[in-house]
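Q: give me coordinates for this.
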Amino acid sequence: MTPRQADVLVIGAGQAGLAAGYYLRRAKADFVILDAQDRPGGAWRHAWPSLRLFSPAQYSSLPGRMMPRPAGGGYPSAADTVGYLTDYAQRYALPVIRPAKVHAVRRSGARLQVETDAGVWRPRVVISATGTWWRPYVPYYPGIGHFNGRQLHTAGYDGPGSFRGRKVVVVGGGNSAAQILAELSTVAETTWVTRRPPRLLPDEVDGKALFDLATRRHRAVLAGEPAPGIGDLGDIVAVPAVREARDRDALKAEPMFSRITPEGVTWSDGTALRCDVIVWCTGFRPALGHLAPLRLRGTDGIIPTRGTRATAEPRLHLLGYGDWTGPASATLIGAARTARDAVTEVMAQLYTDRAQTVP
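A: Alright, predicted model coming up:
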């Protein structure tokens, strides 16, 4: 089969990929977006129903179109976000091909070669925006393989229905853990364990404030100036469900256990707790397997970048994987601003490439 060509190929049609598509469309670029899923919505399609964004709709929007306020106000849900992303791709007629899983990206002369379920593509530039949801992380603890109860990760949590009356241990000190614990504590006997004491942000601080602070910090680091701290504020956004759990004293956390037994967990001082379920709210890792043939990962598992551009492969940009690809780039508002800068650089690259190939 003859390889298909495009100037830019975007991998992933979640929030980061769609934001890139908006700016590429505005720049009149020759581009296509490939997405592995059969329906729009990105990772939000797989989130638990009660999940809430950390910012109001007006601060959780992609470029060009404001996210509508959810019915009844408050923070948007996962379903609200899926609807918004679906409408967004349609509104701007973004060229999304799905389902089209990308298996490998390789070097091939002046272009990159992208091997997919939708054939082989040869773009000048690749923007990888596959996110992290597809690589849930569970840390190892002695005995983890011998627990007789149920273990699941945040990515597999779909609501409190199957937990009623159970003894549940929730592991993790971030936003997902706090939201899931708040919900489960209404139907189950819950124990929250964290590596360090969890800290709720002040009620008036949400994702917009955190993004602004992350941006100021990023600019200060680039300028070699003292950087404002983010962690000093706290770790967990006090969305309404979390506030309610806090107010009924359901957010007390225990130190991290040292071992898992067939019946539950134990601490280093010998204290034991029987439980039926362990929920691991322990984060994700970047989904970068399709880029393995390029051999770009550092010893820390991530790809060194300058901005969004891979330092060892200038034809590759990475969007939405975390702060190493732009301030708060794994959030809706962060992905939008990072995508703008990335596409500006991509278009400059394409212009330079064409100028160099003109006789």
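Q: only C-alpha atoms for contact and neighbour calcs from this point on.
A: Noted.
Q: any chance you could map the helices in the chain?
A: 15-26, 78-91, 175-184, 207-222, 240-247, 332-357 (DSSP state H).
Q: same for the longest one, what does it pack against?
A: Contact partners of helix 332-357 among helices and strands, from 3 or more C-alpha pairs under 8 Å, 6 or more residues apart in numbering; DSSP states H and E: helix 15-26, helix 207-222.
Q: change it to 10 Å
A: strand 4-11, helix 15-26, strand 119-128, helix 207-222, strand 309-310, strand 316-318 (3 or more C-alpha pairs under 10 Å, 6 or more residues apart in numbering; DSSP states H and E).
Q: redo the ones you listed as JSON lines? Include mean neighbour count.
A: Listed next are the helices and strands packed on helix 332-357 as JSON lines, based on neighbours: other C-alpha atoms under 10 Å:
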{"stretch": "strand 4-11", "mean neighbour count": "21"}
{"stretch": "helix 15-26", "mean neighbour count": "26"}
{"stretch": "strand 119-128", "mean neighbour count": "22"}
{"stretch": "helix 207-222", "mean neighbour count": "17"}
{"stretch": "strand 309-310", "mean neighbour count": "20"}
{"stretch": "strand 316-318", "mean neighbour count": "26"}
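Q: another for comparison:
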Amino acid sequence: MEPAPVDVVVIGAGQAGLSAAYHLRRRGFVPVDAPGDDDDPTGTFVVLDADAAPGGAWQHRWASLRMATVNGIHELPGHPVPAADPSAASRDVLPAYFADYEQRFELRVRRPVTVSAVRRADDDPDGDLVVETDRGRWRARWVINATGTWRRPFWPHYPGQERFAGRQLHVHDYVSAEEFAGERVVIVGAGISAIQLLDEISRVADTFWVTRREVDWDAGDFDTAARIAAIAGVEERVRRGLPPGSVISVTGQHWTPWARAARDRGVLVRHPMFTAVEEHGVRMPDGSFEPADVILWATGFRADIAHLAPLGLRTAAGGIRVADGRAIDEPRLFLIGYGPSQSTVGANRAGRAAVRAIMTDIARRPAERAPEEADVGAA
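A: Okay, the predicted model is just below:
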């Protein structure tokens, strides 16, 4: 069956994807299955999301992550985050907010839809891209990829890891501190999640915190200005085709409330990274042994972009060259929620910038194909 035609495919309905869809709506685009919404639409779009429900990664966060401790919530464009009890679980409040947002702006997200590949329809550099999914194919003039990182937790490998008799888990699979009560937990990582969970778990368990490098503590607060500075710091990396890296690697760690709480209780004690994992603990660089019941890997995530492999955009360094949210080597593709737009405020800005660039393309290159009757039920 032929791919269903559409002007823009948005892949992912987290912060970045919904921001892009909102700005498409504002610019006169309509969902592909609702052309009657506008007598003279700018074009059509479709949003494809792999999750079964709205909320992006927020619906998967651990239950103890409260609204008071969530780092960096930024409202979606055009609709503020509703007032919420600071003690409410973020995974309850924010998915409901996302669901309301989708309905309010008639974004008609299709889910669950898993994208398996994005490839060029032909050799024409001004031609279309084909998006292949488990529920049909789409042929688009532009693709806005907003798949984030949640589905790709990063697990570093250390000798002996497979011999550990206790439990190993990634932050991706963390539920609550109570499941470790009375145990000894080695927490690996220098990022925001590692510090949050160190503070939380150390209240019910014996914790031992390790990082690969000394933690560079920034005396300033991690406010909006600091986040914008972090975005700028990562931008040059992705322009050169390097892997994006983490915000912390650019800014250093900030003194958040949970970091101060852990410090004040005497548990914010950093140790060098262990050299090997043994059956009942870890071996330290000086040869000493630290027993452990649990190893929690708070080691971050990688960009979820394997479906873009057919485009052949990865550099030898392992990244994709991106400038202002657009793939330098494939201008029909935008990557938002990637690199400098990983933060929530950055994702909002990137969604707006991608749509603005599409509008510039339209102004420079009038639509070449006549309106087509799309068999939208095929996708």
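Q: so after superposing, what's the score?
A: Overlay of the two chains. TM-score (TM-score structural alignment, normalised by the length of structure 1): 0.88; 341 aligned residues with a C-alpha RMSD of 2.5 Å.
Q: rewinding a little: let's have the helices and strands packed on helix 332-357 of structure 1 in JSON lines, adding distance to V32 of structure 1.
A: Listed next are these as JSON lines, based on distance: least, C-alpha to C-alpha, whole Å:
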{"stretch": "strand 4-11", "distance to V32 of structure 1": "5"}
{"stretch": "helix 15-26", "distance to V32 of structure 1": "8"}
{"stretch": "strand 119-128", "distance to V32 of structure 1": "9"}
{"stretch": "helix 207-222", "distance to V32 of structure 1": "29"}
{"stretch": "strand 309-310", "distance to V32 of structure 1": "19"}
{"stretch": "strand 316-318", "distance to V32 of structure 1": "15"}
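Q: out of these, the one nearest D235 of structure 1 is which?
A: helix 207-222 (10.1 Å; C-alpha to C-alpha).
Q: just put the helices of structure 1 in a markdown table and tack on distance to G161 of structure 1.
A: Below are the helices of structure 1 laid out as a markdown table (distance: least, C-alpha to C-alpha, whole Å):
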| stretch | distance to G161 of structure 1 |
| --- | --- |
| helix 15-26 | 29 |
| helix 78-91 | 18 |
| helix 175-184 | 9 |
| helix 207-222 | 29 |
| helix 240-247 | 17 |
| helix 332-357 | 29 |
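Q: A225 of structure 2 and A327 of structure 2, how far apart?
A: Distance of A225 of structure 2 to A327 of structure 2, computed by C-alpha to C-alpha, to the nearest Å: 26 Å.
Q: my bad, should have said D173 of structure 2
A: 32 Å.
Q: how about the helices of structure 1, which one is nearest L291 of structure 1?
A: Per C-alpha to C-alpha, nearest to L291 of structure 1 of the helices of structure 1: helix 15-26, 16.2 Å.
Q: in structure 2, what range does that closest one match?
A: Alignment of helix 15-26 of structure 1 against structure 2: residues 15-26, by TM-score structural alignment.
Q: what is the mean deviation of that stretch from its aligned residues in structure 1?
A: By mean C-alpha distance after the TM-score superposition for structure 1, the fitted stretch 15-26 of structure 2 averages 0.5 Å away from its aligned residues in structure 1.
Q: now do the same contact list for the spatially most central residue of structure 2.
A: Nearest to the geometric centre of structure 2 sits G148, at 2.8 Å (C-alpha atoms, centre = their mean). Residues in contact with G148 of structure 2, defined by C-alpha atoms under 10 Å, 6 or more residues apart in numbering, are 11-17, 56-57, 301-305, 335-339, 341-343, 347.
Q: likewise Q37 of structure 1?
A: 12-14, 43, 45, 97-101.
Q: now with 6 Å?
A: Contacts for Q37 of structure 1 (C-alpha atoms under 6 Å, 6 or more residues apart in numbering) come out as P99.
Q: and it? What does it align with in structure 2?
A: Counting by TM-score structural alignment, Q37 of structure 1 lines up with D51 in structure 2.
Q: what distance do you get for that match to P80 of structure 2?
A: Noted for D51 of structure 2: a distance of 23 Å to P80 of structure 2, by C-alpha to C-alpha.
Q: go on, E179 of structure 2?
A: From E179 of structure 2 to P80 of structure 2 the distance is 35 Å (C-alpha to C-alpha).
Q: next: F334 of structure 2.
A: 26 Å.
Q: same check on V238 of structure 2?
A: From V238 of structure 2 to P80 of structure 2 the distance is 30 Å (C-alpha to C-alpha).
Q: looking at those two, which is more packed in?
A: Taking neighbours as other C-alpha atoms under 10 Å, V238 of structure 2 and P80 compare with V238 leading, 22 against 11.
Q: isn't that one right up against V322?
A: Yes. The criterion here is C-alpha atoms under 6 Å, and V238 of structure 2 meets it with V322 at 5.4 Å.
Q: give me the common contacts of the two.
A: By C-alpha under 6 Å, 6+ apart, no residue touches both V238 of structure 2 and V322.
Q: could I get the contacting residues of the closest residue to L201 of structure 1 other than its chain neighbours?
A: In space, and not counting its chain neighbours, L201 of structure 1 is closest to G234: 4.8 Å by C-alpha to C-alpha, 6 or more residues apart in numbering. Contact partners of G234 of structure 1, counting by C-alpha under 6 Å, 6+ apart, are 199-201.
Q: so what corresponds to G234 of structure 1 in structure 2?
A: G234 of structure 1 maps onto G252 in structure 2, by TM-score structural alignment.
Q: over to R297 of structure 1?
A: Looks like R297 of structure 1 aligns to R314 there (TM-score structural alignment).
Q: and the closest residue to G43 of structure 2 other than its chain neighbours, how many neighbours?
A: Spatial nearest neighbour of G43 of structure 2, chain neighbours left out: F29 (4.7 Å); criterion: C-alpha to C-alpha, 6+ apart. The local packing of F29 of structure 2 (other C-alpha under 10 Å) involves 23 other residues.
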